[in-house]
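# Sequence and predicted structure, then a few things I'm wondering about:
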Amino acid sequence: MSNPEARPDEVTCATGPTAGPEVLAPREVPLGGPRAMRVRRTLPQRGRTLIGAWCFVDHYGPDRVAETGGMSVAPHPHTGLQTVSWLFEGEITHRDSAGHHAAVRPGEVNLMTAGRGISHSEVSTPDTTVLHGAQLWVALPDAARDTAPGFEHYAPPRVAGPGWSARVFLGSLLGSASPVATFTPLLGAEVVLDAGTVLEVDVDPSFEHGVLVDSGGLEVVAGDGLVDAKAADLAYVPPGAARLRLDAGPDGARVLLLGGTPFGEAIVMWWNFVGRSHEEVVAFRAAWQEQVLGADGSPVGDGRDVADGRFGVVAGEPLPPIPAPVLPNVRLRERR
């Protein structure tokens, strides 16, 4: 998914330590024009920009496609990150410039590695009536950020116990492990709790964790700390906890449990690019504009007219690529 903001903030991800659990509330961002589907963004934000290597969390739906138009994200570029797509309802078609054409379906993860540069599109299918899911980004460490683009698909098995079920799409949890490769230690799982269920989960104490609440509500307990999280909230738990307790409310809860070791690197993130400096981000933007703008500076007519380059061409996608927004008129700088 592209960052749809017309004037996206520049963010340097380097967040200081937190004493105990806290709740991060989302802000709404329109994914396109006035009738567009809206997404709820909990990362990045002023108070926290990273949970492990997770650097971007968008949560959307359930949206009736007939009213919102669904998802229609034309080809756009990425660098220095991996995208993780997870659906609860609906279906999306993914195409990328590395030649991958895949369906995104509920309960199945699609992970795209941008590395040194890729472009892709995401469009909800014609028979999708309700669209509901999360789009997540993972920052790549400096040693891996220039890796070749790639793509993985995985349908994790459902594991269950009294009053709960889970699907582990990255890392390991509750006796289930994902084979999907990441460049830093990560955890990603969907957990569903019946009303009143209390689930105690053993976790890696070197990880920091985030609990994104899709529906319902719950208490998140780590050590002596406790927070109440409602739908669309992201509960943050700092490193040090060897066990998390998830205590579902009267409506039950469905959550995404995310985690990873503290990233330990400052990264400049602007629009769809992750870089290490102002100059890098400016160069990424210039390379994309060179591919997708005509000689007169106007967008090309369709994807077939796009020049090949750093980000490649999304074959078979009729939507014209998205030109980059205007850069801020100040130098992109670190914000700690």
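That came through, no problem.

# From now on I want contacts and neighbour counts done on CA atoms only, so please keep to that.
Will do.

# As a check, name the ranges of all helices in the stretch 51-200 of the chain.
Using DSSP state H, counting those that start in this stretch, the helices assigned to the stretch 51-200 of the chain run over residues 65-68.

# Check the secondary structure at the closest residue in space to residue 226 that isn't next to it in sequence for me.
Once flanking residues are discounted, residue 226 sits nearest to residue 220: 5.7 Å by Cα to Cα, 6 or more residues apart in numbering. Here residue 220 is recorded as strand under DSSP: H, G, I helix; E, B strand; the rest coil.

# list the contacts for residue 220?
Residue 220 makes contacts with 226-229, 235, 244-247, as judged by Cα atoms under 8 Å, 6 or more residues apart in numbering.

# Residue 101 now?
93-95 are the contacts of residue 101 under Cα under 8 Å, 6+ apart.

# buried subset of those?
93-95 (16 or more other Cα atoms under 10 Å).

# With distance to residue 202 as extra columns, can I get those in CSV?
Shown next, in CSV, are the buried ones among the contacts of residue 101 (distance: Cα to Cα, whole Å):
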residue, distance to residue 202
93, 35
94, 34
95, 37
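
# Identify those among the contacts of residue 220 that sit within strands.
Those of the contacts of residue 220 mapping onto strands are 226-229, 235, 244-247, per DSSP state E.

# Just name the closest of those residues to residue 138, please.
For these, the minimum distance to residue 138 (Cα to Cα) is 17.9 Å, reached by residue 235.

# Quick one: residues contacting that closest one.
21-24, 210-212, 220, 227, 229.

# Select from those residues the one having the most neighbours.
Within the contacts of residue 235, most neighbours by other Cα atoms under 10 Å means residue 210, with 29 neighbours.

# That residue against residue 257, yeah?
Yes - with contacts counted by Cα atoms under 8 Å, residue 210 reaches residue 257, the gap being 5.9 Å.

# shared neighbours of these two, anything?
Counting by Cα under 8 Å, 6+ apart, nothing touches both residue 210 and residue 257.

# picking up where we left off before, out of the contacts of residue 220, which comes closest to residue 74?
residue 235 (31.7 Å).

# adding another structure so you can compare the two:
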Amino acid sequence: MSNLDLRPSPSLCGGNGRTGPVRDVQPGKQVPLGESTVVRRLLPNLGRRMVGAWCFVDHYGPDDIADQPGMQVPPHPHMGLQTVSWLREGEVLHRDSLGSLQTVRPRELGLMTSGRAIAHSEESPYGHGPMLHGAQLWVALPGEHRDTAPHFEHHADLPVITGGRGLSATVILGELAGATSPGTTYSPLVGADLALTDGTDTRLPLDPDFEYAALTISGETEVDGVRLAPGALLYLGCGRTELPLRAHSDSSLMLLGGEPFEEEIVMWWNFVGRSHQDIEEARTAWTDGTRFGAVHGYDGARLLAPELPPGPLKPRGRVR
């Protein structure tokens, strides 16, 4: 998925910044995406840029698209990151410059590793269903894997943990409670979809070396005593061995976590780099039609890169 902001500001991320357990609700921001989709952007935000290596989170829907085109995100580039597509309802057709063509459906993992350079598009396929609901996330690649070969993975069979008290957890990426996703990772992290039935009151085991955040997808969930409505992101900090969860209705949320990302990075538009030069070179390559390849089959023009800001982009710490 693309950041379609025509005037994107640099996101200054990475570096030290470990905290103990906290309960910090992060506000979302309404952002138009493509021709007909509006998303809630939860990372990066004014107070926090990353959770582990997770550096970008959009939550969209549930949207009634029965008489609409649905998601239409034209071809655009990525560098230095992985994209994670996760659906609760609907389907999204992925195309990329490697020739991949894959429809991603609910509770299936669409994972694209950009490495040095890749381009892709995403769209609701012809004859799509009436609803669209999901999340799109990015994972920053650590320095030693920034130039890894780009590739796309689709995993329809993911491990599911059942808590016995109304909790069911699908491990999207990384490892949780002894279950490991087949998706390729390049740093210690976890992403999981948690489904809770009404009245659930349980505790989920966590890794104290990870920092975590919870994103409420549907229903009302109490996370460590904080009651969250859909579309809210609760940053939880580090040092936790378990997470209390209580559901006041049938509900769902995403759990994101990982070891705090120690490198300083610059995230601008659809690129993650380490310097202004990295970003400038990537933008020039996309504008010139080099390095990223071409996406074939999308009915429409590719996205144009916005102008760089007037001053140099500088890496900074992971929180403001």
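Alright, I've got the coordinates. Just so we're clear, the structure is a prediction, and the values are computed from it rather than from any experiment.

# picking up where we left off before, which of the contacts of residue 235 of structure 1 fall within strands?
22-24, 210-212, 220, 227, 229.

# Next, format those as JSON lines and append distance to residue 336 of structure 1.
Formatted as JSON lines, those follow (distance: Cα to Cα, whole Å):
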{"residue": "22", "distance to residue 336 of structure 1": "18"}
{"residue": "23", "distance to residue 336 of structure 1": "19"}
{"residue": "24", "distance to residue 336 of structure 1": "17"}
{"residue": "210", "distance to residue 336 of structure 1": "20"}
{"residue": "211", "distance to residue 336 of structure 1": "23"}
{"residue": "212", "distance to residue 336 of structure 1": "23"}
{"residue": "220", "distance to residue 336 of structure 1": "27"}
{"residue": "227", "distance to residue 336 of structure 1": "25"}
{"residue": "229", "distance to residue 336 of structure 1": "26"}
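
# returning to what we had before: now do the same for the residue nearest to residue 226 of structure 1: its match in structure 2.
By TM-score structural alignment, residue 220 of structure 1 lines up with residue 223 in structure 2.

# now do residue 206 of structure 1
Per TM-score structural alignment, residue 206 of structure 1 is aligned with residue 209.

# is it true that that match touches residue 261?
No - using Cα under 8 Å, residue 209 of structure 2 is not in contact with residue 261; the gap is 11.7 Å.

# For these two, indicate the residue with more neighbours.
Under the criterion of other Cα under 10 Å, the comparison of residue 209 of structure 2 against residue 261 puts residue 261 first, with 28 against 17.

# Residue 211 of structure 2 versus that one, what's the distance?
Noted for residue 261 of structure 2: a distance of 10 Å to residue 211 of structure 2, by Cα to Cα, to the nearest Å.

# cool, residue 18 of structure 2 as well?
8 Å.

# any common contacting residues for these two?
237-238, 260.

# Quickly list what's touching both of residue 261 and residue 211 of structure 2.
With Cα under 8 Å, 6+ apart as the test, residue 261 of structure 2 and residue 211 both reach 51-52.

# Could you check the longest helix seen in structure 1 and say which residues are buried?
Among the elements of structure 1 assigned as helix by DSSP state H, the one spanning the most residues is helix 278-292. Going by neighbour count (16+ other Cα under 10 Å), the buried part of helix 278-292 of structure 1 is 278, 281-282, 284-285, 288-292.

# Then stretch 3-21 of structure 1?
In stretch 3-21 of structure 1, counting by 16+ other Cα under 10 Å, buried: 3-4, 8, 10-15, 20-21.

# do stretch 213-233 of structure 1 as well
Per 16+ other Cα under 10 Å, stretch 213-233 of structure 1 contains these buried residues: 213-222, 226-233.

# Equivalent analysis for stretch 240-248 of structure 2, please.
So stretch 240-248 of structure 2, judged by 16+ other Cα under 10 Å, has buried residues 240, 245-248.

# go on, stretch 138-151 of structure 2?
Buried, per 16+ other Cα under 10 Å, within stretch 138-151 of structure 2: 138-142, 146, 150-151.

# Now do the contacts for the most centrally placed residue in structure 1.
Nearest to the mean C-alpha position of structure 1, counting by Cα atoms, centre = their mean, stands residue 136 at 1.0 Å. Taking Cα under 8 Å, 6+ apart, we find residue 136 of structure 1 in contact with 54-58, 83-85.

# Quickly check those for the two that are furthest apart.
Largest pairwise distance in the contacts of residue 136 of structure 1, by Cα to Cα, is 13.9 Å, between 55 and 85.

# between those two, who's got more neighbours?
Remark: of residue 55 of structure 1 and residue 85, residue 55 carries more neighbours, 26 against 23, as counted by other Cα under 10 Å.

# Just send the buried residues of stretch 3-21 of structure 1 back as JSON lines, with secondary structure and distance to residue 200 of structure 1 too.
Listed next are those as JSON lines, based on DSSP: H, G, I helix; E, B strand; the rest coil; distance: Cα to Cα, whole Å:
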{"residue": "3", "secondary structure": "coil", "distance to residue 200 of structure 1": "35"}
{"residue": "4", "secondary structure": "coil", "distance to residue 200 of structure 1": "37"}
{"residue": "8", "secondary structure": "coil", "distance to residue 200 of structure 1": "39"}
{"residue": "10", "secondary structure": "strand", "distance to residue 200 of structure 1": "38"}
{"residue": "11", "secondary structure": "strand", "distance to residue 200 of structure 1": "34"}
{"residue": "12", "secondary structure": "strand", "distance to residue 200 of structure 1": "34"}
{"residue": "13", "secondary structure": "strand", "distance to residue 200 of structure 1": "30"}
{"residue": "14", "secondary structure": "coil", "distance to residue 200 of structure 1": "30"}
{"residue": "15", "secondary structure": "coil", "distance to residue 200 of structure 1": "27"}
{"residue": "20", "secondary structure": "coil", "distance to residue 200 of structure 1": "18"}
{"residue": "21", "secondary structure": "coil", "distance to residue 200 of structure 1": "16"}
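
# Show me which pair in those is furthest apart.
Largest pairwise distance in the buried residues of stretch 3-21 of structure 1, by Cα to Cα, is 32.3 Å, between 4 and 20.

# Which position in structure 2 pairs with residue 69 of structure 1?
So, by TM-score structural alignment, residue 69 of structure 1 is matched to residue 69.

# Compute the number of surrounding residues for its match.
Using other Cα under 10 Å, residue 69 of structure 2 has 16 neighbouring residues.
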